[in-house]
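# 3D model of this:
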Amino acid sequence: MKPNGTVTEVFLTFLRLGLTSFGGPIAHIGYFRDAFVLRHRWLKDENFADLLALCQFLPGPASSQMGLALGWLRAGPLGAVAAFVGFTLPSAVALVLFAFAATHLSAPYSAGALAGLKLVAVAIVAQAVLGMSRSLCPDRDRATIAVLAAGILATLPAPYAMPIAILTGAIAGWALLRGDAQKTSPLPLNIPRPVALICLGLFGILLIGLPILAGISPSLSLFDSFYRAGALVFGGGHVVLPLLESELVPNLIPHDSFLAGYGAAQAVPGPLFTFAAYLGAGVGGWSGAAVALVAIFLPGFLLLIGVLPFWAALRCHGWAQSAMQGANAAVVGILGAALYDPLFTTAIRHMQDFALALFCFTLLIAWRSPPWIVVLTGLVGGVLLTL
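Below you'll find the model as predicted:
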C-alpha cells in the first residue's frame, strides 16, 4: 500500500491523540481504531487487527508501535517519526516539568504528595495485575507459569531474573500450550526485507553491545539501562516498572521519587513509557529525558520494522503463538512480584496508607474513575495524612 498522506497531517493527528488519549494502552487502541479505521479510514479493520496482533506479540509499547506503523502507512518513514513525536511529546513534556517541580515543593507538602503518588502506583499496578491475570492466565497452566516467574524473581539476582523469567515462560508455553494456526491477511505495509534485516541486526547489536560499552564509557549507562528495559517489556507499559526499578533504583533514582513519578505518569495522556522522561530528567535534566525516551522506545521500533515483512509467515505457526502465551503469563508473575516489592513494601507504612491505596483501587475497579481523578485523590490524601 503506497503512502498517500503528508507528514504534517500525521503529526497533527497524533498530536491530538497525544493530548487526549487517557486511560493506558488498551484505551489507546480504542482511540486509534476510532480515528484511523472509522473516521479517517486510513486502513481497513482487518489490517488494523493484524497490526495490533503483531504489536502485542512483540516486546515494547504496543500503542506506540501501532502509532509508528500507522504513521509509516500514511506518510512513509517520516510519517512514522511524526506519529511518534506527536503522540509522545505532550506526556513527556508534562512529566519532565513534574520532575523539576517535585524538587521545589516545600515540606510537608512534598513528602505528602510523593507518598500519595506512591499509593496511587500501588492501586494502578494492582488493577493491572488483576486485569492481565484474567486475560493472560485464564487456565491452570498459565497461572502456574505466572507463579513460576514470580518465584524466579524472588530467587535470582535482579540483572538476570527478568529475562530468565520471560524465557522460561516462553519455553513452558511452547511445551504445555497448544496454539492453533491462525489465518492471516496481507499487511498494509511494504518494508523491504534488507531494511528489516538491518533493523533486527541493529536491535541485537545494541542489546549485546551496549552493556559492554557502558562498562567502558559510563556516559552510555543511562542509554543502556533504558534500552534494555524497552527490549524486554512484554505485556504492556506497566511491566516497565520492575524492569526500570531493577536498573535505576537506588543508584540513580531514590525509591520514593521513582514510585512518585510512576504515579504521576497515570495522570497524563499518551504512552506510559514516557515515564522514562521523568526518570531521565531526574538524572540529567532535559538531555537526560531525551536520551531516556529515545532509548526506551528504540528497541520496540527496531523489532517492529524488522519483523513486519516476516510476520504473516510466523503467525501461521502454532508453536510461536504458544511460546508467546507462556511469555505473557510470565509477565503477569513479574508484575505481581513488583506489586509486592518495591511497591507495597515501600509505599505502605501503616494502616492509613493501606486504606488510601485501597480507596484508590476501588475508584479504579468499582467506580471506573479516570486515572487523573485517582491521581488527584492520592495527592490530596497523601498530603492530608502527613499534616
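
# from now on I want contacts and neighbour counts done on CA atoms only, so please keep to that.
Noted.

# so who does Ala111 touch?
383, 386 (CA atoms under 8 Å, 6 or more residues apart in numbering).

# and the one 3 residues further on, by the same measure?
Residues touching Leu114, when contacts are defined by CA under 8 Å, 6+ apart, comprise 256-257, 260, 379, 382.

# how close does it get to Gln127?
Distance, Leu114 to Gln127, by CA to CA, to the nearest Å: 20 Å.

# pull out the buried residues from the helix or strand harbouring Thr168.
Using DSSP states H and E, Thr168 sits in helix 158-176. Of the residues in helix 158-176, those buried by neighbour count under the rule 16 or more other CA atoms under 10 Å are 158, 161-174.

# another sequence for comparison is provided below:
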Amino acid sequence: MAWVQSFLTALKLGLFSFGGPTAHIGYFREEYVNRKKWLDDESFADLVALCQLLPGPASSQVGIAVGWLRAGWAGSLAAWLGFTLPSAAVMAAFAALYETTPGVAGAGWIKGLELAAVAIVAAAVLGMARTLAPDKPRATIAVAAASAVLLVPHAAVQVAAIAAAAAAGLALRRGKPAAPHGDVAAAANRRGYSRAAVALLAAFAALLIGLPAARALGWLPPLLALFESFYRAGALVFGGGHVVLPLLEREVVPAGWVAPESFAAGYAATQAMPGPLFTFAAYLGGTSFGWAGAAVATLAIFLPGYLLVVGAMPFWQTLRRLPSVAHAVYGINAAVVGILFAALYDPLFVGAVAAPVDFVLAAALYLLFAHWKLPPWALVAAAALAGIAVYGL
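Got it, this is the predicted structure:
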C-alpha cells in the first residue's frame, strides 16, 4: 500500500536524517527524487519553495507534502509519523543521557555526524544547482539570495529573498508552465479535496485566534494551556527548528514548566538528534507533564504546519500551471538553491569545519556519498565511527 511505503520511507529518514532542517532537504532529495523517483527535481523544488513561504517546520512540511502526493491523507499522516516518532523518542532518551553524563554533547561521534550533514547538503546543493540554476540569470538569482540570507541572518529575509526572486522571474518572463508530475496531478484532482483544504486553513486560523482568547479568559486547563503555547509557537515561526527554540524558552521557562538548566540541557541534546528539531517539544512537554505532556506538546507544535501545507497544496498545484506563476517559480527555484547554499555555509560548514582535519573528513564523506554512492544510513554510520576514531569518545 502506498501509505505504508510512505511511512517506511519516512521512518528511515527519521532515524538517519541528522543535521537539522537544511540537511533534511538533502536527505529528502536523495531519497524521494534520486532513489524512489516519486517526483522530479522541479516538483521537489516547488514543494521546498512553498514550505519556505509557510510558517512551521519546513523540512517536516516537505515530507508531509510528499506523503500527500504519494498516498493522499493517509500518506501525509504516515509521512509525518514516520519522520517524527523516532526523533521524539530518541529526544527523551538522549536528554536523560545528557543530564546524567557530562560531556556527551562534545563526543566525537556527534562531530562526525555534523560533518556528514555538510557532505549531504553539499551534494544536494550541487545537484539542484545543475537542474535549477544552470544558466546566468538563475545562477545570479541564486547567488543574490545566498548573499542576502548570509549578510542579514533573519528568517524574514528568506521570505523576502524568495519574493524578490519571484519578481525577478516575472520580469525575465522565463520558465514554462509545468505539467505536474503524475502523482501531483492525480492528487490535486481528487474530488472534493479543495473544500477539505479550505476547511483545514479555516481550522488553522480558528485555533490560532481561539486558543489564546480562551486561555486569556482562564478557560484552559494546564494541558490545553500547554497545547496553546506550542500551537502558537509552531504557527508563528518562520525558518524552522533553530528559530522556534528561543520562542519555546519564552513559553516554558517563565511559566515555571521547565527549569532554565533543564531547558539548556535539552537544547544541547536537540542539536544531535535525527529528524525534526521541533521534537524538542516532546522533551519540554514530558519534563512539564510526563508522557501526556510529551504527546500534547508534540502534536500541538506540528499541527499548524500540517494544516497549512496540506491546505495549500491543491491551490499551489493549480497556480503553478499558470504562465505568470511559472515565471515566478523560475526565479523561486533558483532562490531555493541559493538559500540552501547559504545554509550549507552557515550554520553547517561554519559550525562543523574548524580545522584542516575537519575539512578533510568532510571531503572524504562527500566523496563516499556523491561519487561512491554510499547510502545515507551507511554514510551516517561511517561518519560516527570516523568521528570516534579522529576525535575520540
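
# about what we covered before: which of the contacts of Leu114 of structure 1 still touch in structure 2?
Compared against structure 2 with both residues aligned by TM-score structural alignment, their matches' CA atoms under 8 Å, these retain 260, 379, 382.

# what does the last one align to in structure 2?
In this case it means Gly382 of structure 1. Under the alignment by TM-score structural alignment, Gly382 of structure 1 pairs with Gly387 in structure 2.

# so what's the closest residue to its match other than its chain neighbours up against?
Among residues not flanking Gly387 of structure 2 along the chain, Gly112 sits closest, at 4.2 Å (CA to CA, 6 or more residues apart in numbering). Taking CA under 8 Å, 6+ apart, we find Gly112 of structure 2 in contact with 383-388.

# which residues does the match of Gly382 of structure 1 contact?
108-113.

# what helices and strands are in contact with the helix or strand harbouring Glu251 of structure 2?
Following DSSP H and E, one finds Glu251 of structure 2 within helix 241-252. Under the contact definition 3 or more CA pairs under 8 Å, 6 or more residues apart in numbering; DSSP states H and E, helix 241-252 of structure 2 sits against helix 222-236.

# centre of the chain to the helix it packs on, how far?
Relative to its chain's centre, helix 222-236 of structure 2 lies at 20 Å (CA atoms, centre = their mean, to the nearest Å).

# angle of it against helix 241-252?
Put simply, helix 222-236 of structure 2 runs at 150 degrees to helix 241-252, going by axes from the mean of the first three to the mean of the last three CA atoms, to 10 degrees.

# tell me the buried residues in helix 222-236 of structure 2?
Result for helix 222-236 of structure 2 [16+ other CA under 10 Å]: buried residues 223-235.

# and for structure 1, the residue most distant from the center?
Leu387 (34.7 Å; CA atoms, centre = their mean).

# how far away is it from Ala113 of structure 1?
11 Å.

# burial measure for Ala383 of structure 2, as a count.
Residue neighbour count, defined by other CA atoms under 10 Å, stands at 26 for Ala383 of structure 2.

# what of Leu153 of structure 1?
21.

# list the contacts for the residue mapped onto it from structure 2?
In structure 2, Leu153 of structure 1 lines up with Val149, judged by TM-score structural alignment. Residues near Val149 of structure 2 by CA under 8 Å, 6+ apart: 157-158, 161, 339, 342.

# ok, average deviation of the strand or helix carrying Val149 of structure 2 from structure 1?
Using DSSP H and E, Val149 of structure 2 sits within helix 136-151. When structure 1 is overlaid, helix 136-151 of structure 2 sits 1.5 Å from its aligned residues on average, using mean CA distance after the TM-score superposition for structure 1.
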